[in-house]
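Colleague: fold the following.
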Amino acid sequence: MAKLLTFLGTGSYEECCYSYNNQVSISSNYIQICILDILNKSVETNINEIIIFLTKEAEIRNYLANAKYPSKPGLKKQLENYIQNNNINLKITPVKNVPNGNSEEEIWEIFDILMNNIKEDDVIYFDITHSFRFLPMLAFITLNYSRYIKNTHVAGVFYGSIESFCQEKGISIREIEKIPISERIVPIINLTNFIELFDWVIGVKEFMTSLNYSMLDQLSKRGVKNLNREVKEKNDFIINNELRNLSDSIKNLSENILLCRGLNLIKSYKKLKKNLKEIGEKNATKKSLKPFKYIIGKLNSTIECEENDIKNYLKIVELCCNNNLIQQGLTILEESLITYVLEKMKMNMIDLNNRKIPTGIYNKFIKKELEKNDLLFIEKLGEEIFLLIYNIAGIRNDINHCGFRPSAADTQTLKVKLKEFLDQAKEIIENIESK
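Modeller: Okay, the predicted model is just below:
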C-alpha cells in the first residue's frame, strides 16, 4: 500500500503552489494538498492513504481550522474537498494527540506511533516540511528502521522549501503575499537519496569487514539507473559504463577471494584497481552518486597493487586477515607460495604433481629423505619458504577437517597464526627477491 505520511504543525502557512519533477500543484496553504496533487498527476503513483500526525495544538489550529486564513477550511475539509473534486479513492487517517517530544520518553512514544502506522511492504512518501526540531532526524531513522524491520520502500521524502523561493525572489516570508499566487511556485526538495546514504554506510561496512559485496553491488546498479535519468552528454555515458565496470570488479574480486579462485585472483584484483583509477572522482558532481566519491577513496586506499604477483597475493591475504576470512587467507597464502616456488623454478604451476613438490620438501627434510631435485629447490630459494608452506598446510588442514583432530587449534590461535604466517611470508619473499 502506498502511503503519504506527514506532520502538521501549528504555524500560519502561506498559500502557494509547489513544484516537483516538472509538475506544478494547485494552490493551497497546506503542502499536503499540493504533494497529493503532484503525486496524483503522476501515472507511476497511486496513493492509497494519507496519515497526518497531529499534536493537540496542530489539530485545533490547522486540521480543524485554518490558522492563516480563518475564513477558509482547515486541512481536514480541504482534503475531503480535494478527494471529492478529483474523484479519487484515498483514506484520510488523522493520528491525534501526538506528544510534543519534550522528553526522551515522549520521543520514544512518537517513534512507536510512527512504526505502528507503517505496515509490512508499505510504499512510503514522507513529507517533513512542517516537522519541527528533532522530528526530521527521527523520521529518517524510523524510515530506515522500517525498511529493515517491515520491508518498506521509501519512494520519496519531501521538503517544501519556501525559504529558497523567498531567497530567490529577494523577499522575506512575511512579504510573500506581494507575489501573485500563480507565480508563488515553491520547489519541493526530494531528500530520498539521504535515506539511501544509510545503505551506502552499511554496504561499505559489509565490504570492508567481510568482503560481502552484495549491498554495494545493488547500490551501484541502482546508482547507474539513477544516473541514466541524469545523462545529457556523451561523457556521462562513459561514466555510466565505468560505474558498471567498478561494480562488476568489486563483485568479481569478492567472489574470487571467498571461493579461493586462485587463477582469477590477481586478474580481478588488478582490474578493480584499474577501474578505481578510471572512475576517480568523475561522479562527484552527480547527485545520485555522491556517496561513491568517498567509497572510491576508501577502496583506493585499501586496494594497493604491486608489480610482483606474489606481493599482490600477499595483499589479498592481508585483506582476508583484516576481514576475518581466516580459512580463505590460509588457503590463498599456501597456494600462492606454492605457485611462487614453481614459477621461480620455471615449472608448470597448474600441474597437480608439481604442486605437491613444495609441500612435501620440508616433510622430507625432517625425515632426512631429501632427493637431488629437492636440494635444487632449497639451494635456489632457501629452507624458510618450505618450512612456512609446511606449517601453513598443518593449520589449513586443521580448519578444512573442522578441527576433528586431537591437537585442534582454537579460533583465536587460527587468527593469530594467519597473521604470523603472513608476516613471515612478506619477509621471506623480500629476502628472495633482493638476491
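Colleague: for the rest of this, base every contact and every neighbour count on C-alpha atoms.
Modeller: OK.
Colleague: using the three-state scheme, assign the closest residue to residue 347 other than its chain neighbours.
Modeller: Once flanking residues are discounted, residue 347 sits nearest to residue 354: 7.4 Å by CA to CA, 6 or more residues apart in numbering. Following DSSP: H, G, I helix; E, B strand; the rest coil, we place residue 354 in the helix state.
Colleague: right, and residue 354 touches residue 345 too?
Modeller: No: the pair residue 354 / residue 345 is not scored as a contact, 10.5 Å apart, by CA atoms under 8 Å.
Colleague: enumerate the positions of stretch 135-142 that are buried.
Modeller: By neighbour count with 16 or more other CA atoms under 10 Å, stretch 135-142 contains the buried residues 135-136, 138-140, 142.
Colleague: burial check on the residue nearest to residue 347, number of neighbours?
Modeller: 15 (other CA atoms under 10 Å).
Colleague: again with the one 4 residues further on
Modeller: Burial of residue 358, expressed as a neighbour count using other CA under 10 Å, amounts to 23.
Colleague: point out the other elements, helices or strands, that the helix ranked longest in the chain touches.
Modeller: Counting by DSSP state H, the longest helix found in the chain is helix 234-258. The elements that helix 234-258 packs onto, with contact taken as 3 or more CA pairs under 8 Å, 6 or more residues apart in numbering; DSSP states H and E, are helix 214-230, helix 262-279.
Colleague: any chance of those in TSV, with mean neighbour count and distance to residue 192 too?
Modeller: Formatted as TSV, the helices and strands packed on helix 234-258 follow (neighbours: other CA atoms under 10 Å; distance: least, CA to CA, whole Å):
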stretch	mean neighbour count	distance to residue 192
helix 214-230	17	12
helix 262-279	18	24
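Colleague: output those as a markdown table; include the columns distance to residue 119.
Modeller: Listed next are those as a markdown table, based on distance: least, CA to CA, whole Å:
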| stretch | distance to residue 119 |
| --- | --- |
| helix 214-230 | 24 |
| helix 262-279 | 40 |
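Colleague: out of those, nearest to residue 59?
Modeller: Set against residue 59 and scored by CA to CA, those come closest in helix 214-230, at 38.6 Å.
Colleague: how about residues contacting that closest one?
Modeller: Helix 214-230 has contacts (CA atoms under 8 Å, 6 or more residues apart in numbering) with 199-200, 202-204, 206-207, 240, 243-244, 247-248, 250-251, 286, 288-289.
Colleague: following up with a second sequence; could you model it the same way so I can compare the two?
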Amino acid sequence: MNRKVFISVLGTGFYSSCSYVKGDFISSETRFVQQATMEYVDVAHWGVDDAVFILLTDGSRKNNWDMEITSRKNFRTNEVESYKSLQAVLKEMNLPCLVHDISIPDGKNEEEMWQIFTKLFDVLDSGDELYFDLTHSFRYLPMLILVFGNYAKFLKDTTVKHISYGNYEARDLLMNQAPIIDLLPLVALQEWTFAAANFKNFGKMGDLTTSIVSVTNRWSIATKQERRVKESIINLKNNINEFEKRIVTCRGRELLKGDAVNAVKQHIDMALDSSFPQPIKEILRSLKDGIMQFSNESVDNLRYAINWCIKYNMVQQAYTLGQESIITILCEKMKAVNPFAPTEEKEFRSYIAAILGINVKYVNDEKEWNITLTRHRLLSRAFFSLEWVKQLRKPYGKMTANRNQINHAGFLGTVSATLIIKQLQETIEACFSILDQSLEMPTVPKMGEKLLINLSNHPYALWEQKQRDAAEVYGECVDLPFPNIEPSYDETEIERLAKEYFDKIQKMRGDRRLTVHVMGEFTFSCSLIEKLRKNGIKCIASCAERQVEIVDNSIKQVVFNFERFREYGCK
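Modeller: Below you'll find the predicted structure:
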C-alpha cells in the first residue's frame, strides 16, 4: 500500500480560533488550519508508515511550533493570550503516524527557493499519496507546491490526493466557521495542460482522456443525462485508445473504415453539451478539430492518417502507411484491369507493388521480372508504358528504400536519419500529387498465338500422329534440342546451363502463350522447370505406355506408345 503524506507550511502570524467546514464536515475549534485539515482527510486513521511533514522557517518555529510557547500577544487587540503551539496540538491529537518538522529558509531568493524544493523532494518515497495544505504558504510557495506536485508525479510516481486552503477571512462571523477551499481542480488543470501539450506536440490523446475520466469519477450522478455523459466519456477514452493503437500499429483497414475516430467525434459532442469545466471543453474542441477530416468508410482516411503521422513525427508509421496506402489506392483505381480472382486480393496487391517497385534497369529486361510480373506479361508491359507509372516509380522507390532502412534498423545501409525524415513528406506529397490525377488505364493487347517448345531429343517431325494431335491444343510446335549433359557436370554447371536455356526460351516466346515440353536428364530438367514455372510458364511431359517385344528369341525391342501429356507440378 502506498504511503500517505500530509505536507503543510506553518506561518509566523498570530492565528485566532475558529472551526473549518467543508460540506457536512466541521472541524474542532482550533487556531491551526493544519489540525482542521488533518481531521478532514482523516489522518487519525492513517497507518504507522504514513507521515506528516510540517515545513518551518526560523520565524514560524519560534512563533508557532516550539513546545515552550504558552502565550502570545494578539496584534489585533495588543493583549497577551494563552497560546498553544502547533506541535503541542498535534501531540494531543495522538496521531498514528510520525510528525516531522522540516526546517526551510525564508525563500528570499532563487537559491533558497530551490533549497525548499529539494527538501520537499527528498522526504518523498516512490508512489506516495500527497495531501497538501497551502493556507499559511507565503510568497510563491503555493505556486511552488503546485509545480512540485507534478514534478514528483513524473519522477517519483506520486499522486496528489488533496490540496486545500483554509480561508479564515471568509468565515461566517456568527458561526465562527471558515471554509476549506478545494484546490485540487488546479492540479487537474495542470494535468489537462500537460495532456493538451502531449496532444499538440505528439498526437497523444490518452493522457487527456484519463484526466477527463478522473473528473467524471468525482461526480455524484444525479440525473440520467449525467449518467449518459459519464458513459460517453468512458467510451471516448476507449475509442481514442483504439484510434491511437491503430495509428501506432498501422492498421490500414481499420483506419480506412474510420469507425473509432468518428465515434470519438460523437462522444466529444456529448461532452461539449455537458457541465464539464470550460478549460476541458476548449481542449476537447482542439482535439475534435484535429480529427475532423476523418469520415466513415473513406479511402481518404488513409491520407489523413499519414498526415497525422507526419505531423507528430511518427516516421516509421508514416512510411508504412504511405507505401501500403498507395498500393491500396492503385488497386482501387485499377480494379477494372485486375487479372486476379476475387479471392486473390493479396496477389493483386503484390502485383501492383511489383509494378511500382521494379528497378528501372529491369523494366525492359523481362528475364529479370519476378513471377508476378511474368504471369501477366502483357498487362505488365502495358503498365510499364504508362507515363504516370514512370513518374510514380521514383518517389515510391525512395519511400521503399527508406522504409527498408527503418525496418532493418539501419544495419543494411548508410542513409542518415536526417535524410529519411526529410524525404518523408517529399515522397508522400510527390506520390499523392500523381494519384490525385485522372490516371490512364493500361491497354492490354490481345494475346498472341500459342507456342509449344519441344525441348527433348525427339524432334516434332518424328512424333507419332497421336502425339501430334494431342499437341495441337498448345499451338505451333518448335524444336529446341535438349543439351548434352556430361556426367562430369556439377550443380553449378547444371544451374548455369539451365539459366542459359531459360533465356533462350524467353527470347523464342515473344507475345505467344507458351508451353514447354521438357523430356531429358533429370537434374537439368528439374532446375529449368523450376525457373519456367516461377515465371508462369506451363511445362509438360509425354506419358507413354512401355511395351517390350522379344525378336528372334534373343533381341529385346522396347516400344513406347504415346498416351497423353501431363503438366509438371500442381496447378
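Colleague: all strands of structure 1, in order?
Modeller: 2-8, 17-20, 23-24, 49-54, 91-95, 123-127, 153-160, 185-190 (DSSP state E).
Colleague: who's in contact with the residue mapped onto residue 304 of structure 1 from structure 2?
Modeller: In structure 2, the residue paired with residue 304 of structure 1 is residue 292, using TM-score structural alignment. Taking CA under 8 Å, 6+ apart, we find residue 292 of structure 2 in contact with residue 265.
Colleague: and residue 292 of structure 2, how far from residue 305 of structure 2?
Modeller: 12 Å (CA to CA, to the nearest Å).
Colleague: might one say that residue 89 of structure 1 is in contact with residue 48?
Modeller: Yes: between residue 89 of structure 1 and residue 48 a contact is recorded at 6.8 Å, counting by CA under 8 Å.
Colleague: out of these two, which sits in the busier spot?
Modeller: residue 48 (15 against 12).
Colleague: what about the nearest residue to the more buried one once chain neighbours are set aside, neighbour count?
Modeller: Counting by CA to CA, 6+ apart, residue 48 of structure 1 lies nearest to residue 90, which is 5.0 Å off, once chain neighbours are set aside. Neighbourhood size, residue 90 of structure 1 [other CA under 10 Å]: 16.
Colleague: distance check, residue 90 of structure 1 against residue 154 of structure 1.
Modeller: Remark: distance between residue 90 of structure 1 and residue 154 of structure 1 (CA to CA) = 19 Å.
Colleague: need the counterpart of residue 134 of structure 1 in structure 2.
Modeller: By TM-score structural alignment, residue 134 of structure 1 lines up with residue 140.
Colleague: hmm, back to that, what do we get in structure 2 for the residue nearest to residue 347 of structure 1?
Modeller: Alignment note (TM-score structural alignment): residue 354 of structure 1 maps to residue 348 of structure 2.
Colleague: distance of its match from residue 250 of structure 2?
Modeller: 20 Å.
Colleague: show me the residue sitting in the middle of structure 2 in space.
Modeller: Centre of structure 2 computed as the mean C-alpha position; nearest residue by CA atoms, centre = their mean is residue 248, 0.9 Å away.
Colleague: separation between the match of residue 304 of structure 1 and residue 307 of structure 2?
Modeller: 13 Å.
Colleague: then residue 278 of structure 2?
Modeller: Counting by CA to CA, the gap from residue 278 of structure 2 to residue 307 of structure 2 is 29 Å.
Colleague: have a look at the two and say which one is more surrounded.
Modeller: residue 307 (18 against 10).
Colleague: leaving out sequence neighbours, find the closest residue to the more buried one.
Modeller: Leaving aside its sequence neighbours, residue 307 of structure 2 sits nearest to residue 318 (CA to CA, 6+ apart; 7.7 Å).
Colleague: burial of the one you found, as a residue count?
Modeller: When neighbours are counted by other CA under 10 Å, residue 318 of structure 2 comes out with 27.
Colleague: to which residue of structure 1 is it aligned?
Modeller: Per TM-score structural alignment, residue 318 of structure 2 is aligned with residue 329.
Colleague: residues touching its match, list them.
Modeller: 316-318, 320-321, 418.
Colleague: which two from those end up farthest apart in space?
Modeller: Based on CA to CA, the longest span within those runs between 316 and 418 and measures 12.6 Å.
Colleague: buried residues, stretch 241-260 of structure 1. List them.
Modeller: 242-258, 260.
Colleague: so which bit of structure 2 is it matched to?
Modeller: On structure 2, the counterpart of stretch 241-260 of structure 1 by TM-score structural alignment is residues 231-250.
Colleague: how many neighbours does residue 52 of structure 1 have?
Modeller: With other CA under 10 Å as criterion, residue 52 of structure 1 counts 22.
Colleague: translate it into the numbering of structure 2.
Modeller: Checking TM-score structural alignment: residue 52 of structure 1 goes with residue 54.
Colleague: I'd say its match and residue 34 touch.
Modeller: No: between residue 54 of structure 2 and residue 34 there is no contact under CA under 8 Å: 9.0 Å.
Colleague: who touches both of these two?
Modeller: With CA under 8 Å, 6+ apart as the test, residue 54 of structure 2 and residue 34 both reach residue 8.
Colleague: skipping its backbone neighbours, what lies nearest residue 310 of structure 2 in space?
Modeller: Using CA to CA, 6+ apart, the nearest residue to residue 310 of structure 2 is residue 318, at 6.1 Å.
Colleague: just residue 191 of structure 1 next, same as before
Modeller: The nearest residue in space to residue 191 of structure 1 (CA to CA, 6+ apart) is residue 157, at 5.1 Å.
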